[in-house]
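Visitor: The following comprises the amino acid sequence and a computationally predicted model.
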Amino acid sequence: MLDSVKITRRQSEIRQALAGLVGKEKPTEDEVRNIEAMDLEFRQNETRYRAALICEDTERRDAGAELETRSGKQWSDLVAAFEVRQIIGALNEGRALSGKTAEVVQELRNSGGYKGIPVPLMALERRAGETIAGATPDPIQTRPTIDRLFPGSVAAQMGAQLISIGSGAIEWPVTTSAVTAGWAATELGNVAGPTVYATTDKALKPEHNLGIHMRISRKAMLQSGDALEQAIRRDMAGTMQAELDKAIFRGTGADGQPLGVIPGVATYGITATAVDAEIDAAVFRAAVTRFLVANAASGPGAVRLMVRPEAWNYMDGVASALPDLSEWDRLLKIIPAGNIAMTTNALAAPAGSPSAVSALLTTAAGGVAPIFVGIWGALDMIRDPYTDAQSGGLRLTALTTADVTVARGAQLEVLTGLELAAA
């Protein structure tokens, strides 16, 4: 029992006892002494009561914070113990799921329908002891099924936000009006206006399905369970990371793919600058300046850059006008090295004559991510034991649904025609 509750009960007892004593016209000496003792105790208890409330307030705050995050912690603990090898055994041999793996599958089935066995995407993350890339996103809100992009994802390094969606679509209203202020020209004159306040909805829709198809040999299934689980997780995570990155930035919008950032420049209202000149640090400095002028960034440190390795190779080999500095060294003085991502997957290979590449710059203006990636539900794992029946193998198909959108095109800029040779 809390000390404050005990003190409150004792105060009630003292008041009840005092009520009977003070009503007497001629109390005895013992009764007078009791009144004085209880009065002193009552005043002391008031001080103790206030002190108890102060102490218990901190305890209540700590307990409340624990209760607010307890459900998320419990789910994370369940997924941390999720065993992919149980899924393989259930699909291949009909084994019953057990332990925390069965609890996770049951929770996922309750939240949405799956044709096969649902697998949380968090279960595909590399566990402790494995090599983990440095880039890990920091989402605004922890979601029950998916809470981050896979480690090492270029989309995460460029500030993309992953949204886990149970069902339906999500829209963001973005202000598109140009509301301006104006001074009254005369004493009785009107100020400028009225101006229409308009918005445009940017939606994520479940119209694009990504599938991962794997063949598992009989030898692999007979190996130790932990080795099989780690191998399957690495294959799934690597394949999904590569395909999502490619779709986010280079998706064609056709043949089932979502419309990526670079092909969707016109659709998303993204600024595209044709440099068509030798790549140098001044090109990126000018792009950062355009962000600052448009109020899309507060400084160069808020800008992220994605380039091809060939661009780094060329710039690092070209001496700048400054002594003992290459063009790449000058670029690092403009954009921090931690904000630069190199990729061969999310940007097209050098092409043309002279050979040229493209680059992408993003910024998170006002806390709004430059790119939104929506994923519906968990992985839907479907088993095919018949195709490879002659060899005793098993085929697995993992399906997920994803989409890409850009809320404000002013937070992104694409640079094209960055030539890798002097004119």
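Guide: Thanks, I have it.

Visitor: rest of the way, CA atoms for contacts and neighbours
Guide: Fine.

Visitor: What are the contacting residues of stretch 190-204?
Guide: Here stretch 190-204 makes contact (Cα atoms under 8 Å, 6 or more residues apart in numbering) with 169-185, 373-374, 403-407.

Visitor: Just to be sure, which of those are found in strands?
Guide: Those of the contacts of stretch 190-204 mapping onto strands are 170-175, 373-374, 403-405, per DSSP state E.

Visitor: returning to that earlier point: what subset of the contacts of stretch 190-204 is buried?
Guide: For the contacts of stretch 190-204, a burial check counting by 16 or more other Cα atoms under 10 Å picks out 373-374, 403-407.

Visitor: I'd like the residues you listed as JSON lines, with distance to A160 appended.
Guide: Shown next, in JSON lines, are the buried ones among the contacts of stretch 190-204 (distance: Cα to Cα, whole Å):
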{"residue": "V373", "distance to A160": "7"}
{"residue": "G374", "distance to A160": "10"}
{"residue": "D403", "distance to A160": "12"}
{"residue": "V404", "distance to A160": "10"}
{"residue": "T405", "distance to A160": "10"}
{"residue": "V406", "distance to A160": "10"}
{"residue": "A407", "distance to A160": "11"}
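
Visitor: Touching, G260 and V404? I think so.
Guide: Yes: G260 lies in contact with V404 (Cα atoms under 8 Å); the separation is 6.8 Å.

Visitor: Put this next to the previous one:
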Amino acid sequence: MLESKKLELRRSEIRQELATLAAKPTPTEDELRTMGDLDREYQTNETRYRAALIAEDTERREAGADLETRAGREWSDLVAGFQMRQVIGALNEGRTLEGQTAEVVTELRAAGGYRGYPVPLLALEARAGETVSTGTPDPIQTRPLIDRLFPASVAARMGAQMIAIGSGAVEWPVATSAVSAGWADGETGSVAGPTAYATTDKALKPEQTMGVQMRITRKALLQSGEALEAAIRRDMNGAMGAELDRAIFLGTGADGQPLGVITGAATYGITSTAIDAAASWGAYREAVVRFMAANAAGGPGGVNLMIRPEVWNFMDDAEAFAGTAVTEWDRLLKNIPAGNIAMSSTALSAPTGTPAACTSLLTTSAGGVAPVFVGMWGAVDLIRDPFSDAASGGLRLTALTTCDVTVARGAQLELLTGVQVA
């Protein structure tokens, strides 16, 4: 009980006792002495009561601030105790889920329908102590939920914003108006007329479902223990990250795939420029200048560049000036930071033609708006196939997740085609 509440109750008791004693016409000496003691105690408690209220007011403010952020932290703490091996045991042997794992599954099932066991996306992250391509993740660093899953993905390095969506379709209003300024021509002249503020909605819809299939042998189930959980998380994380990178940029928009940024450049309003020349800093510099002229980028340092490994190989071998050790790649790195350059053989098609040529993509984040939005709905739906590996006692798992891709402003991206690497 709060101290102020205790003091308030005691003050009420003192008032009752004083009322009883005050009603006596001829109180005895003991009763008079008791009334004096109660009066002093009442005054002391009055002072203590005010002090308690002041102290508890600060505590209430701190508790209120804590409650405002507790929901997200409590969910993260709950998911941190989620055990994949419990789900595997439930699917394979019908075991009962326990502890935090059971709580998470119950919460997810209450939020949406799943055929199998729902697995939160956060549970697929690599935990501390597990080696990933970029080293061990820092558990103190706070990042968006899905970005946290794929920190080394090409999409994340190119500035794509990945969003976790509970249900339904999400639209992102993007300003498209061209506000103009003008001077009044003379003392009675009018300034430039008002320009309507217009926005365009870019919708993310849950229409594409991606699946990851895993086969776990009976020996692995009996032998691995906690190592099995780490292996499943790493494998699912890697498979989902690689396929998302491919679909975000090269998705066909047909056969259940989302429309990728490069494949749907015309649909998204992305400028495509044919280089049809050897890869060089000059070709990329012109694209950066176009970005800056369109007010999409403030300088080369604000541009992200995605290239094929063959482009790096060609530019690092090509001297920019005869008789010097300065290569075209050196000139590129002097203007675009190495951290802004992503090399991928998954998100870009292999070079074709004679001479061999490929495609490059430039992106920038203008005004805090990401060039690409990637939405993922709900949790991963983990389903068991009880028949495919029944003869060997193995376990076949299918993990399903729904995602979509959209481009906010086409001006924040530029596609370079015909970048020759031979």
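Guide: Yep, it's here. Remember, it's a predicted structure, so these values are computed and weren't measured experimentally.

Visitor: Kindly provide the TM-score of these chains.
Guide: Comparison of the two superposed chains (TM-score structural alignment, normalised by the length of the second structure) gives a TM-score of 0.83, and 389 aligned residues with a Cα RMSD of 3.4 Å.

Visitor: Aligned counterpart of E130 of the second structure in the first structure, please.
Guide: Aligned counterpart of E130 of the second structure in the first structure: E130 (TM-score structural alignment).

Visitor: State whether that match is indeed within a strand.
Guide: No: judged by DSSP: H, G, I helix; E, B strand; the rest coil, E130 of the first structure forms no part of a strand; its state is coil.

Visitor: before we move on, back to that, quickly list what's touching both of G260 and V404 of the first structure.
Guide: Going by Cα under 8 Å, 6+ apart, residues that sit against G260 of the first structure and also against V404 are I248.

Visitor: Report the central residue of the first structure.
Guide: P139 (2.9 Å; Cα atoms, centre = their mean).

Visitor: where does it land in three-state SS?
Guide: Assigned with three-state DSSP, P139 of the first structure falls in the coil class.

Visitor: Kindly provide the distance from it to R383 of the first structure.
Guide: Look at P139 of the first structure and R383 of the first structure: by Cα to Cα, to the nearest Å, they are 33 Å apart.

Visitor: Which residue ranges of the first structure form strands?
Guide: Going by DSSP E, the first structure shows strands at 117-119, 161-165, 170-175, 199-204, 209-216, 271-278, 303-307, 340-342, 356-363, 372-384, 394-405, 412-419.

Visitor: Distance to L108 of the first structure for the ones you listed - can I get that in CSV?
Guide: Formatted as CSV, the strands of the first structure follow (distance: least, Cα to Cα, whole Å):
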stretch, distance to L108 of the first structure
strand 117-119, 7
strand 161-165, 13
strand 170-175, 20
strand 199-204, 22
strand 209-216, 19
strand 271-278, 41
strand 303-307, 36
strand 340-342, 34
strand 356-363, 35
strand 372-384, 8
strand 394-405, 14
strand 412-419, 36
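
Visitor: so which of the ones you listed comes closest to V104 of the first structure?
Guide: Within the strands of the first structure, the stretch nearest V104 of the first structure is strand 117-119; the backing value is 8.2 Å (Cα to Cα).

Visitor: With the second structure overlaid, how far apart is that closest one on average?
Guide: Strand 117-119 of the first structure: mean distance to aligned residues in the second structure after superposition is 0.3 Å, counting by mean Cα distance after the TM-score superposition for the first structure.

Visitor: close enough to count as contact, E327 of the first structure and V283?
Guide: No: taking contacts as Cα under 8 Å, E327 of the first structure lies outside contact range of V283: 10.6 Å.

Visitor: higher neighbour count, these two?
Guide: Using other Cα atoms under 10 Å, the more surrounded residue of E327 of the first structure and V283 is E327, with 21 against 15.

Visitor: how close does A287 of the second structure get to N92 of the second structure?
Guide: A287 of the second structure is 54 Å from N92 of the second structure, where distance means Cα to Cα.

Visitor: now F150 of the second structure
Guide: For F150 of the second structure, the distance to N92 of the second structure equals 28 Å [Cα to Cα].

Visitor: and these two? which has more neighbours close in?
Guide: F150 (23 against 19).
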